[in-house]
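Colleague: coords please:
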Amino acid sequence: MSVYSMTGYANGQNGTVGTQPETDARPPAAGRLGVEIRSVNSRFLDLSFKLPEELRQHETALREMLTGRLKRGKVEVRAAVESTAQAGIAEPSTRLLQRLNGVQDGIRAWLPTARELSVADVIRLAAGDSAGRGDWGPDLLEVTSNALDSLMAAREREGARLAAMLTDHLGQLRKLAAQAVPLIPQLVEQQRARFLERWQDAMGLTGGTLPEAAQDRALTEATAFAIRIDVAEELTRLSSHLDEIDRLLKKGGEVGKRLDFLIQELHREANTLGSKSAALELTRIGVDMKVLIEQMREQVQNIE
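Modeller: Here you go, the predicted model:
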């Protein structure tokens, strides 16, 4: 399954004027219909519709269509109708022509001097009939469905790019963790030796010798201090979080919220590593980790 971004844009329009078949109960809608769908990141699915008056009755159907395929994101749907006068001349349906002919015959039966309908009269009446009684529902649903397909494709492409970037950052974090691992025993031993050396210096200043009990106490204190600066546990948890993020990216689907939580955990481990650092090299590794994790956090905010 793919990873989807919450950011995307798509549009579409019907390609003909009056696309509804003549056999339908309602007359075809005359004009041109355009639909735009814009999507940005959000914690939940937030839909908004900007529809002209003649399309508002279809908002419920549009909402059902979008909620069936989108799970998160702030999504705005805009639709506009271009009238026949703007889009071009609509061809009157056979049914309309028959109705106009019948009305004309009835009128001329009572008013023999009434002139016959001209082509311009028929076109004008056809435009008025379609504008007043045309059903935009089928066109609107079809165009929106096509635009939604394009939006999903755009979100999938952007999601693939985000997943590739995150995977690359996972690799960099693993390299930094690998650099930190051999530093840990070395730093622990250095801290123990330094602590014992300072203890001996302090005893020397007093002119005394270092009893065996005092030496044992010094070693105990040095060991306790070494434990406090040991970051092996943080690196182990960090590695576990990296593996889980990698698994989620490969799994795909609705992983955005879980990724966001894991990024917070990564940040916590990197902060702890930096605060416990007793060497400049380990501090640098912690800073580099936090930079990468922050970049990942910004991108994860866009994943559905």
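
Colleague: contacts and neighbour counts: CA atoms only from here.
Modeller: OK.

Colleague: show me what contacts the spatially most central residue of the chain?
Modeller: The centre of the chain sits closest to residue 6, judged by C-alpha atoms, centre = their mean, with a distance of 1.7 Å. Contact partners of residue 6, counting by C-alpha atoms under 8 Å, 6 or more residues apart in numbering, are 39, 40, 41, 42, 72, 73, 155, 302, 303, 304.

Colleague: Now show me the structure for the sequence below, then we'll compare the two:
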Amino acid sequence: MVSGEAKLYSMTGYGTSEEEVDGCRVIAEIKALNSRYLEPKFRLPRGFEHMENVLRKSLREKVSRGKIDVWIYIKTDEKFELESLMKYIKLYGDFLGKVKNELGLEFSPVLSDVLAMKNLVGSERVEYSDVIPEAKIVDVFEAALEAFEHSRLTDGLQSRLEIENYVSRIYETIERMQKSIQDVVNNYKDQLRSRIKELIGEGYDETRIIMEAGIYAAKVDIDEELSRLGAHAGRLQSVLRSGSPCGKELDFIVQEMMREINTIGSKVQDSIISNEVIDTKVLIEKIKEQVRNIE
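Modeller: Alright, predicted model coming up:
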């Protein structure tokens, strides 16, 4: 990043982090796509759903736009699964024993009865909150968020470099059009003189040709449009260097740039200027593509 420039973030990015706690791997993933607004969506492990507001607040402190998916999930190892199974075997075994005593039934629960009871109630009722502290969920989320921010910053820097390159090339097309417009008027004057010569010979009125050329020059005068186009390009660079969030303002400036170049294209039909207009439009469209991705 160039010294003095604020951070520019992309709306797209990805970050992940994980930590192990007592046989459980806590994994957080954050992924974002472009959006006009901030649209976060959280998927949290059972038992930690109440933490969404805390995590959402932390996310909003870092991000202002984007469709963001946050997944936090837990993977367990074989030892943890076996310990959980033993816990539920004891729990359901005790329950069946109480049923036997309460109802006066004559049977002795066997393992198959216990496992059937477990399946009836639900086999996925592992309470991770019993072994994983809330602080660990926050730590893993914050680490993933930091990686996510780094990803967005890297993409934002790349977008800035590409936009700066396109703006530099637009300055070049502006300069070429400024130099070419007088040639356009001179070419019109020469063509007009040639046509009149063909019609009436050498006895034409040069003053009339100069006057007609002056009228044409006023018609195709694009100095103001070129000046505004250059000013918009300068404003784009200034906003770009001010850092995020600036995507909406950049989008507005790009629209103004396209409006100016369209006006130039409609005023001057000469092939030289038309080619420059096409090249400039292509560059503005490329800037627009990058701006869509900026927060």
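
Colleague: The residue nearest to the centre of structure 1 matches what in structure 2?
Modeller: With TM-score structural alignment as the matching criterion, the partner of residue 6 of structure 1 in structure 2 is residue 11.

Colleague: got it, and residue 178 of structure 1?
Modeller: Aligned against structure 2 by TM-score structural alignment, residue 178 of structure 1 finds its counterpart in residue 175.

Colleague: Same check on residue 52 of structure 1?
Modeller: Under the alignment (TM-score structural alignment), residue 52 of structure 1 maps onto residue 45 of structure 2.

Colleague: if I look at the spatially closest residue to its match that is not a sequence neighbour, how far off is residue 276 of structure 2?
Modeller: Ranked by C-alpha to C-alpha, 6 or more residues apart in numbering and with sequence neighbours excluded, the top spatial neighbour of residue 45 of structure 2 is residue 73, at 5.4 Å. Residue 73 of structure 2 sits 54 Å away from residue 276 of structure 2 when distances are taken as C-alpha to C-alpha, to the nearest Å.

Colleague: next one: residue 218 of structure 2
Modeller: The spacing between residue 218 of structure 2 and residue 276 of structure 2, counted by C-alpha to C-alpha, is 20 Å.

Colleague: I'd like the distance from the match of residue 6 of structure 1 to residue 98 of structure 2, if you could.
Modeller: On the measure of C-alpha to C-alpha, residue 11 of structure 2 and residue 98 of structure 2 end up 57 Å apart.

Colleague: what does residue 85 of structure 2 give?
Modeller: Note on residue 85 of structure 2: its distance to residue 98 of structure 2, by C-alpha to C-alpha, is 20 Å.

Colleague: residues making contact with stretch 14-24 of structure 2?
Modeller: Residues outside stretch 14-24 of structure 2 that contact it (C-alpha under 8 Å, 6+ apart) are 25-32, 74-77, 79-80, 131-132, 140-141, 143-149, 151-152.

Colleague: the helices in structure 1, which residues?
Modeller: 59-67, 84-87, 94-110, 119-133, 137-180, 183-205, 212-229, 232-251, 256-276, 280-300 (DSSP state H).

Colleague: how big is the offset of the shortest one relative to structure 2?
Modeller: Aligned to structure 2 and superposed, helix 84-87 of structure 1 gives a mean residue distance of 5.4 Å (mean C-alpha distance after the TM-score superposition for structure 1).

Colleague: Could you pull up the residues touching the nearest residue to residue 15 of structure 2 once chain neighbours are set aside?
Modeller: Nearest-residue entry for residue 15 of structure 2: residue 148, 3.8 Å, with adjacent residues in sequence omitted and distances by C-alpha to C-alpha, 6+ apart. Residues near residue 148 of structure 2 by C-alpha under 8 Å, 6+ apart: 13, 14, 15, 16, 30, 31.

Colleague: any idea how far residue 61 of structure 2 is from residue 148 of structure 2?
Modeller: Distance of residue 148 of structure 2 to residue 61 of structure 2, computed by C-alpha to C-alpha: 13 Å.

Colleague: Could you measure from residue 39 of structure 1 over to residue 89 of structure 1?
Modeller: Applying C-alpha to C-alpha to residue 39 of structure 1 and residue 89 of structure 1 gives a distance of 35 Å.

Colleague: err, residue 1 of structure 1, not the other one
Modeller: Distance, residue 1 of structure 1 to residue 89 of structure 1, by C-alpha to C-alpha: 46 Å.

Colleague: follow-up on the earlier one: mind checking which of residue 218 and residue 276 of structure 2 has more residues around it?
Modeller: A side-by-side neighbour count of residue 218 of structure 2 and residue 276, using other C-alpha atoms under 10 Å, places residue 276 first with 20 against 11.

Colleague: ok so, going back, neighbour count winner among residue 85 and residue 98 of structure 2?
Modeller: With neighbours defined as other C-alpha under 10 Å, residue 85 of structure 2 and residue 98 compare such that residue 85 has more, 16 against 12.
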